[in-house]
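Trainee: Below: sequence and its predicted model.
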Amino acid sequence: MELTTVWFGLIAVLWAGYFLLEGFDFGVGILLPVLGRDDRERRLLINTIGPVWDGNEVWLIVAGGATFAAFPEWYATLFSGFYLPLLLILVALIIRGVAFEYRGKRGDLRWKRGWDAAIVAGSVVPAILWGVAFGNIVRGVRLDASHEYVGGFFELLNPYALLGGLTTLGLFVLHGAVFLALKTDGPMRERAGSLAARLAVPVIVVAAGFLLWTVLAHPSLSGAILALAAAVALVAGALTIRVRREGWAFVATALTIVLAVAALFVTLFPDVMPSSISTANSLTTANAASTPYTLRVMTWVAVVFTPLVLAYQGWTYWVFRKRLTVERIPV
């Protein structure tokens, strides 16, 4: 197997890991005013992701760095053509991180509500725009012969991409609700489980519509199989959360996200950024890649350090695995 294919697969794994982990982070942030009826309950919700949210964002940094090193042409075209939406995502993530750190610096209720609103906004914006961005990558954008994006910002807000944004938003909110049902106990656990059960049906409808559109517009047997598997996992998550099997429901929603990302990348391959003007203008794993020497060095670095990073993050989740209750939150 060529190293360009290996690194395309590794980048897909990094994005799948990011959406899997940061997905429930975003979901918790969005649900903060929905499930948190008072300040103690909102602090409880924040504490469920407090030890891990910043570690989850490392997956985004590594995915971006791997793309820059393995496929510099892809990185350059992506970040220049999608400059405004990616800037909005970056600003939202910065505001969200600042809000987590500064919310508890003062006891004033208005102060906390302002930062709560920042957490919600900083979670909603990336949850939508990541779906819009990947929807456009799969759909294809206006690239000229120099691989430069020649379209406008509003061309990125097409129906398919917007449906992709709505899909990622719905999946992340559902994933977050299931995570809260798994991570908390008492009344919060019941409310989160009930909300997840109610959210499941509309999320299934939206996600199924997006995956079906993807399969029909970009026929691929492997992509269709992965999309079907993602749909089955999502239905399984809906059924298991209804009977309060939070652990299995979380596994199911996690599989849904991973399989959906895999379906998009398999559908995209061997392109990394298709051109809607001419297929000759498309960026592929061949014409966007770094030199073979660079890819070989990166591969050895990944072989050594990836298991260490995964082991450390797994240990972090194991240490903070216990359920939380509002009674443990100081008044």
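Mentor: That came through, no problem.
Trainee: rest of the way, CA atoms for contacts and neighbours
Mentor: OK.
Trainee: what comes up buried for the helix or strand hosting Val304?
Mentor: Per DSSP states H and E: Val304 is located in helix 292-319. By neighbour count on 16 or more other CA atoms under 10 Å, the buried set for helix 292-319 is 295, 298-299.
Trainee: how about the residues you listed in a markdown table, adding distance to Leu171?
Mentor: Compiled in a markdown table, the buried residues of helix 292-319 are given as follows (distance: CA to CA, whole Å):
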| residue | distance to Leu171 |
| --- | --- |
| Leu295 | 34 |
| Met298 | 32 |
| Thr299 | 32 |
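Trainee: Specify which member of the residues you listed is nearest to Glu155.
Mentor: Lowest distance from Glu155 to these (CA to CA) belongs to Leu295, with 33.8 Å.
Trainee: In this structure the closest one contacts Phe68, no?
Mentor: No: counting by CA atoms under 8 Å, Leu295 sits too far from Phe68 to count as a contact (11.5 Å).
Trainee: ok, and the closest non-adjacent residue to the residue most central in space within the chain?
Mentor: The geometric centre of the chain, computed from its C-alpha atoms, lies nearest to Phe19 (CA atoms, centre = their mean), at 2.4 Å. Computed as CA to CA, 6 or more residues apart in numbering, the closest residue to Phe19 that is not its neighbour in sequence is Ile257, at 7.0 Å.
Trainee: which SS class is Ala262?
Mentor: Of the three states, Ala262 takes helix under DSSP: H, G, I helix; E, B strand; the rest coil.
Trainee: Let me see the contact set for it.
Mentor: For Ala262, the contact set (CA atoms under 8 Å, 6 or more residues apart in numbering) comprises 12-13, 16, 223, 226.
Trainee: what's the helix or strand for the residue nearest to the centre of the chain?
Mentor: helix 3-30.
Trainee: Who are the contact partners of the spatially closest residue to Leu21 that is not a sequence neighbour?
Mentor: For Leu21, ignoring the flanking residues on the chain, the nearest one in space by CA to CA, 6+ apart is Asn56 at 5.8 Å. By CA under 8 Å, 6+ apart, the residues touching Asn56 are 18, 21-22.
Trainee: Can you lay out those residues as TSV showing neighbour count and distance to Arg198?
Mentor: Shown next, in TSV, are those (neighbours: other CA atoms under 10 Å; distance: CA to CA, whole Å):
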residue	neighbour count	distance to Arg198
Tyr18	21	25
Leu21	22	22
Glu22	27	22
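Trainee: Included below, for side-by-side comparison, is a second structure:
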Amino acid sequence: MELHNIWFVLIAVLWIGYFFLEGFDFGVGVLTKLLARDRAERRVLINTIGPVWDGNEVWLLTAGGATFAAFPDWYATLFSGFYLPLLLILVCLILRGVAFEYRSKRSEDAWQTRWEHIIFWTSLLPAFLWGVAFANIVRGVKIGADKEYAGNFFDLLNPFALLGGLVTLTLFTFHGAVFSALKTVGDIRERARKLATTLGLITAVLALVFLIWTQVDKGDGKSLVAMIIAVVALLAALGANMAGREGWSFTFSGVTIAAAVAMLFLALFPDVMPSSLNPEWSLTVDNASSTPYTLKIMTWCAGIATPIVLLYQGWTYWVFRKRIGVQHIAPEAAAATDSADAGAR
């Protein structure tokens, strides 16, 4: 296999890792409004992802950096054509990180409520916009003979892309609900499981329509296999969740995300960004890649650094593997929460 094909696969793996990991913490951020009943429960949900959310974003940085180095034309066209949605995602990620850090700095109700609203919206919007972006990439956008994006922002808001956004939003929220059930104890765990069932059913309907649409429009035999795996895994995740097997449910929801993203990349290959104006103007793994020497250096660097990153992240998840509940919040934090809630009443 040629190096540019290998790097197409590696970039797909990086996006799979990012959506698997960031997907559940986006979902947990959305659930701070949908699942949590009071500030103490919101604190519990935030604490489930507190040690890992920033590490999950490393996968995005790596995917972006790998695309820039391995396929510079793809990177340039993507970031110029999708400038507004990608800028909005970036702003959301910045504000989200600030919100996690600043929320607990003061106990006033207005202060914490403001940051909690920011956590919710900066989790919901990227979860939706990533689906819109990737659906457009697979569907094809207006790329001219000069490899420049020739459309506008509203061209990206087509029915296929909007459906893709709804799929990623519901799938990530379902993934987050299963993760919340896996990481919590008590009443919030039971409610997370019930909400996960509802979200899973909605996701199954939306995902089935989107994946079939993608398969009919762009797919082949390999993408069909990935689609079948995604659908079966989603149904298995639902079944495991209803049986109270949160660990298996989380595993299967992760497989769903991995298979769905793999299907999109399989449907895309050998293009990296198809042109809807003229297929001959599409960016491919051949005409958008860096030189073989650059790809060779990147391969050596990736081979050395990737195992270190994986070991470190695996160790982090192992250290913070235990379940938590309202009773595990420190007394001083609970007192500040009670005071804020009393002030609100």
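Mentor: That came through fine. Everything numeric in this text was worked out from a predicted model, so none of it was measured.
Trainee: After superposing, what score do the chains get?
Mentor: The TM-score (TM-score structural alignment, normalised by the length of structure 1) is 0.99; 331 aligned residues with a CA RMSD of 0.6 Å.
Trainee: Relative to Ser276 of structure 1, how far out is the spatially closest residue to Tyr149 of structure 1 that is not a sequence neighbour?
Mentor: Nearest residue to Tyr149 of structure 1 in three dimensions, chain neighbours excluded: Leu143, at 4.6 Å (CA to CA, 6+ apart). Distance of Leu143 of structure 1 to Ser276 of structure 1, given as CA to CA, to the nearest Å: 7 Å.
Trainee: quick one, which of these two is more surrounded?
Mentor: Leu143 (24 against 15; other CA atoms under 10 Å).
Trainee: Where in structure 2 does the helix holding Phe19 of structure 1 fall?
Mentor: Aligned by TM-score structural alignment, helix 3-30 of structure 1 falls on residues 3-30 of structure 2.
Trainee: How about the contacts made by Ala207 of structure 2?
Mentor: Contacts of Ala207 of structure 2 (CA under 8 Å, 6+ apart): Val167.
Trainee: Please report the distance of it from Leu235 of structure 2.
Mentor: From Ala207 of structure 2 to Leu235 of structure 2 the distance is 11 Å (CA to CA).
Trainee: Need the overlap of contacts for these two.
Mentor: Common neighbours of Ala207 of structure 2 and Leu235 (CA under 8 Å, 6+ apart) do not exist.
Trainee: ranges for the helices of the stretch 101-250 of structure 2?
Mentor: 109-139, 159-183, 187-218, 221-242, 246-268 (DSSP state H, counting those that start in this stretch).
Trainee: Identify the residue nearest Thr173 of structure 2 in space, chain neighbours excluded?
Mentor: Spatially, and ignoring its direct neighbours in sequence, Thr173 of structure 2 is nearest to Gly27 (3.8 Å; CA to CA, 6+ apart).
Trainee: Next one: that neighbour from Phe153 of structure 2, what distance?
Mentor: In terms of CA to CA, Gly27 of structure 2 sits 26 Å off from Phe153 of structure 2.
Trainee: between the two, which one's more packed in?
Mentor: Gly27 (27 against 11).
Trainee: thought Gly151 of structure 1 was touching Arg142?
Mentor: Yes: applying CA under 8 Å, one finds Gly151 of structure 1 in contact with Arg142, separated by 5.5 Å.
Trainee: And those two? Which one has more around it.
Mentor: Arg142 (21 against 14).
Trainee: Tell me the residue in structure 2 aligned with the more buried one.
Mentor: Under TM-score structural alignment, Arg142 of structure 1 pairs with Lys142 in structure 2.
Trainee: gap between that match and Gln215 of structure 2?
Mentor: Taking CA to CA, one finds Lys142 of structure 2 at 21 Å from Gln215 of structure 2.
Trainee: now do Thr198 of structure 2
Mentor: 26 Å.
Trainee: State the distance from the residue lying closest to Ala267 of structure 2 once chain neighbours are set aside to Met227 of structure 2.
Mentor: Nearest residue to Ala267 of structure 2, sequence neighbours excluded (CA to CA, 6+ apart): Gly219, at 4.8 Å. Gly219 of structure 2 sits 10 Å away from Met227 of structure 2, going by CA to CA.
Trainee: Looking at these two, which one has more neighbours?
Mentor: Met227 (26 against 21).
Trainee: pretty sure that one contacts Ala260?
Mentor: Yes: taking contacts as CA under 8 Å, Met227 of structure 2 lies within contact range of Ala260: 6.3 Å.
Trainee: overlap in contacts of these two?
Mentor: Leu211.
Trainee: so what corresponds to Ala286 of structure 1 in structure 2?
Mentor: In structure 2, Ala286 of structure 1 lands on Asp286 (TM-score structural alignment).
Trainee: cool, and Val261 of structure 1?
Mentor: Alignment note (TM-score structural alignment): Val261 of structure 1 maps to Val261 of structure 2.
Trainee: can you tell me which residues contact its match?
Mentor: Val261 of structure 2 touches 12, 15-16, counting by CA under 8 Å, 6+ apart.
Trainee: Columns neighbour count and distance to Ala161 of structure 2 on top of those, output as TSV?
Mentor: Output for those, formatted as TSV (neighbours: other CA under 10 Å; distance: CA to CA, whole Å):
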residue	neighbour count	distance to Ala161 of structure 2
Ala12	19	19
Trp15	21	18
Ile16	23	19
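Trainee: about what we covered before: out of the helices of the stretch 101-250 of structure 2, which comes closest to Asn47 of structure 2?
Mentor: Of all the helices of the stretch 101-250 of structure 2, helix 159-183 comes closest under CA to CA, at 9.7 Å.
Trainee: Go through that closest one and flag the buried ones.
Mentor: 160-183.
Trainee: Over to stretch 113-130 of structure 1?
Mentor: For stretch 113-130 of structure 1, using 16+ other CA under 10 Å, the buried residues are 115-130.
Trainee: now, among those, which is nearest to Tyr75 of structure 1?
Mentor: Trp130 (15.4 Å).
Trainee: residue contacts, the closest one?
Mentor: 89, 165, 168.
Trainee: got a list of contacts for the helix or strand where the first one lies?
Mentor: When you say that, I think you mean Ile89 of structure 1. Using DSSP H and E, Ile89 of structure 1 sits within helix 83-102. Residues outside helix 83-102 of structure 1 that contact it (CA under 8 Å, 6+ apart) are 46, 54, 79, 115-116, 118-123, 125-126, 129-130, 133, 153.
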